[in-house]
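Engineer: Sharing a model prediction with you, sequence too.
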Amino acid sequence: MKAVILLSGGLDSTACMAVAKSKNYDLYPISFNYQQRHSIELSSAKKVAKFYGVKKHLIIDTNMNSIGGSALTDKNIDVPDRDPDGTDVPVTYVPARNLIFLSYALGYAEVLGAAYVYIGVNAVDYSGYPDCRPEFIEKFQDLADYATKATAAEHKKIEIVAPLQNLSKKDIVLLGTKLGAPFALTRSCYNGGEKACGHCDSCKLRLRGFAEAGLKDPIEYME
């Protein structure tokens, strides 16, 4: 059985990959060079894909920088130091990113004849992005059921799987560790340095998850 995995190179997507691997699926990771402000996560995605010995790691080139509106695609917008428990949608939100990425992944799954698309979205310890909510995944599943020849004409359902959806960052760290996820290869920092900044939203959530799990984050941070 084949599964397409949205692999960013971060903590959550790598844990998601580990979950799919535990199901004994053939893994087909898909990553995106969307002109993000740094390439460290994409480099990490390549390392994670190599770790799992996948048959093919598809990397899509697209330009979300031309849309702008996010600190992750517009270098004129600073990445803020922010309370990760804030309720506002932060400036690091990339407009419609998961909608676009899932659409690519759905088409890829149809071509491969894959039954599953895995995405590591989370709605517990996350940055408040609207495209990480369970409602979004449910609506995309509804759309997917009508969007392709495989689903509409051939009645082959492609299931959108979000196994981390209701887990805390602590639980994601524990699950990934149990499944042997190579967290030392991952990067989550929005600033994208060789060493993680430790101050951005993503770093704070990651560090808190490891601390609550009673484990040491295996990557390096700036002093």
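Structural biologist: Right, received. Where do you want to start?
Engineer: Please make it C-alpha for all contacts and neighbour counts, starting now.
Structural biologist: Fine.
Engineer: Give me the contacts around the helix or strand where Ala105 lies.
Structural biologist: Mapping Ala105 onto the secondary structure by DSSP states H and E places it in helix 97-112. When contacts are defined by C-alpha atoms under 8 Å, 6 or more residues apart in numbering, helix 97-112 is touched by residues 2-6, 30, 32, 115-117, 131-132, 140, 144, 148, 150, 158.
Engineer: So which bits of it are buried?
Structural biologist: Residues of helix 97-112 classed as buried: Asn98, Phe101, Leu102, Ser103, Tyr104, Ala105, Leu106, Gly107, Tyr108, Ala109, Glu110 (neighbour count, 16 or more other C-alpha atoms under 10 Å).
Engineer: rewinding a little: tell me which of the contacts of helix 97-112 fall in helices.
Structural biologist: When the contacts of helix 97-112 are checked against helices using DSSP state H, the ones located there are Phe140, Ala144, Ala150.
Engineer: list the contacts for the second one?
Structural biologist: Spelled out, it's Ala144. If you count contacts by C-alpha under 8 Å, 6+ apart, Ala144 has them with Leu106, Thr151, Ile158.
Engineer: now, among those residues, which is nearest to Asp201?
Structural biologist: Distance to Asp201 across the contacts of Ala144 (C-alpha to C-alpha) is lowest for Leu106, with 29.0 Å.
Engineer: Surely Leu174 and Gly214 touch.
Structural biologist: No - using C-alpha atoms under 8 Å, Leu174 is not in contact with Gly214; the gap is 9.2 Å.
Engineer: more crowded one of those two?
Structural biologist: For Leu174 and Gly214, the more surrounded residue by other C-alpha atoms under 10 Å is Leu174, and the numbers stand at 20 against 12.
Engineer: dropping in the other structure now:
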Amino acid sequence: MSDKNTPKAIVLLSGGLDSSTCLAIAQSKGFDVYALSFSYGQKHSSELEAAKRVANLSQVSEHRIINLDLGGFGGSALTDEGIEVPTENDPDNSDEIPATYVPARNTVFLSIALAWAEVLEAEKIFAGVNAVDYSGYPDCRPEYIEAFQKMADLATKAGIEGTGVKIETPLINLTKPKIIQLGLSLAVDYSQTVSCYQADEHGLACGQCDSCLIRKAAFESAGIADPTRYR
């Protein structure tokens, strides 16, 4: 049972490497953590199963999974059956926003977290966005987070009263190897996480999508054995 005097924080928890590290950071800072995940129409549920495991192992005060149908709009390789997830064998389009970008996903997720934060009277929302070793999504950039913070301050009762929730992105300027090293120092069990864009029903990673390649390279660069389960 959480202490009513302990400050509360919401952590956006996808079940991946970054969000699991963020959860550990929030707890290390003394926050009573409420984890928030989304079933948004993604093609596989392995990340959500990972989120459940991480939340349970971390003994968060509450873990909620919100059902959304972003897949109904399509437009992303993660939600649209008509769009294939790019792999290392595909042509290099590194200057373009990748097909795995989900339109407005972080804006939707942060907005729902903001609503729950007001109800809980939480002080912080932790999001594991990263602008260094990432896939080039526009809603992972520092200027986006700054703009959302301004909106949150203007759009909420708590913000107007001067007690608005603050968006924390402790990983935004870290390289992926540094994130892994930080997480390990906080006892994050990365074997329980899933980052693959097309993991199978057992949570086994493809090893070829952008997310898998970034994750594999990060463990190698950090000099740490990769605990990811590949198919």
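Structural biologist: The structure has been received and is ready for your questions. Bear in mind the structure is a predicted one, so any value in this text is a computation, not a measurement.
Engineer: As TSV, the ones in helices among the contacts of helix 97-112 of structure 1 with distance to Tyr221 of structure 1 would be great.
Structural biologist: Putting those into TSV (distance: C-alpha to C-alpha, whole Å) gives the following:
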residue	distance to Tyr221 of structure 1
Phe140	36
Ala144	40
Ala150	45
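Engineer: Aligned to Lys149 of structure 1, what sits in structure 2?
Structural biologist: With the correspondence set by TM-score structural alignment, Lys149 of structure 1 lines up against Lys157 in structure 2.
Engineer: Buried residues, the longest strand anywhere in structure 2. List them.
Structural biologist: Residue-count comparison of every strand in structure 2, with assignments taken from DSSP state E, identifies strand 32-39 as the longest. Within strand 32-39 of structure 2, the residues that count as buried by 16+ other C-alpha under 10 Å are Asp32, Val33, Tyr34, Ala35, Leu36, Ser37, Phe38, Ser39.
Engineer: what does stretch 47-58 of structure 1 give?
Structural biologist: Of the residues in stretch 47-58 of structure 1, those with enough neighbours to count as buried (16+ other C-alpha under 10 Å) are Lys47, Val48, Ala49, His57, Leu58.
Engineer: Then stretch 210-227 of structure 2?
Structural biologist: Across stretch 210-227 of structure 2, burial judged by 16+ other C-alpha under 10 Å covers Asp210, Ser211, Cys212, Ile214, Arg215, Lys216, Ala218, Phe219.
Engineer: among those residues, which are in helices?
Structural biologist: Among those, the members falling in helices (DSSP H) are Asp210, Ser211, Cys212, Ile214, Arg215, Lys216, Ala218, Phe219.
Engineer: Distance to Asp69 of structure 2 for those residues - can I get that in a markdown table?
Structural biologist: Shown next, in a markdown table, are these (distance: C-alpha to C-alpha, whole Å):
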| residue | distance to Asp69 of structure 2 |
| --- | --- |
| Asp210 | 24 |
| Ser211 | 23 |
| Cys212 | 25 |
| Ile214 | 28 |
| Arg215 | 27 |
| Lys216 | 30 |
| Ala218 | 32 |
| Phe219 | 33 |
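Engineer: returning to what we had before: so the helix holding Ala105 of structure 1 aligns onto which residues of structure 2?
Structural biologist: Per TM-score structural alignment, the counterpart of helix 97-112 of structure 1 in structure 2 is residues 105-120.
Engineer: Mean deviation, that stretch versus structure 1?
Structural biologist: On superposition with structure 1, the average gap between stretch 105-120 of structure 2 and its aligned counterparts reaches 0.4 Å (mean C-alpha distance after the TM-score superposition for structure 1).
Engineer: can you give me the offset of that stretch from its chain's centre?
Structural biologist: When distances are taken as C-alpha atoms, centre = their mean, to the nearest Å, stretch 105-120 of structure 2 is centred 13 Å away from the chain's centroid.
Engineer: Kindly report the same for stretch 18-30 of structure 2.
Structural biologist: 11 Å.
Engineer: Mind listing residues that contact that stretch?
Structural biologist: Applying C-alpha under 8 Å, 6+ apart, the external contacts of stretch 18-30 of structure 2 come out as 6-7, 9, 11-14, 33, 35, 51, 54, 58, 126-129, 170-171, 179-180, 182-183, 186-188, 193.
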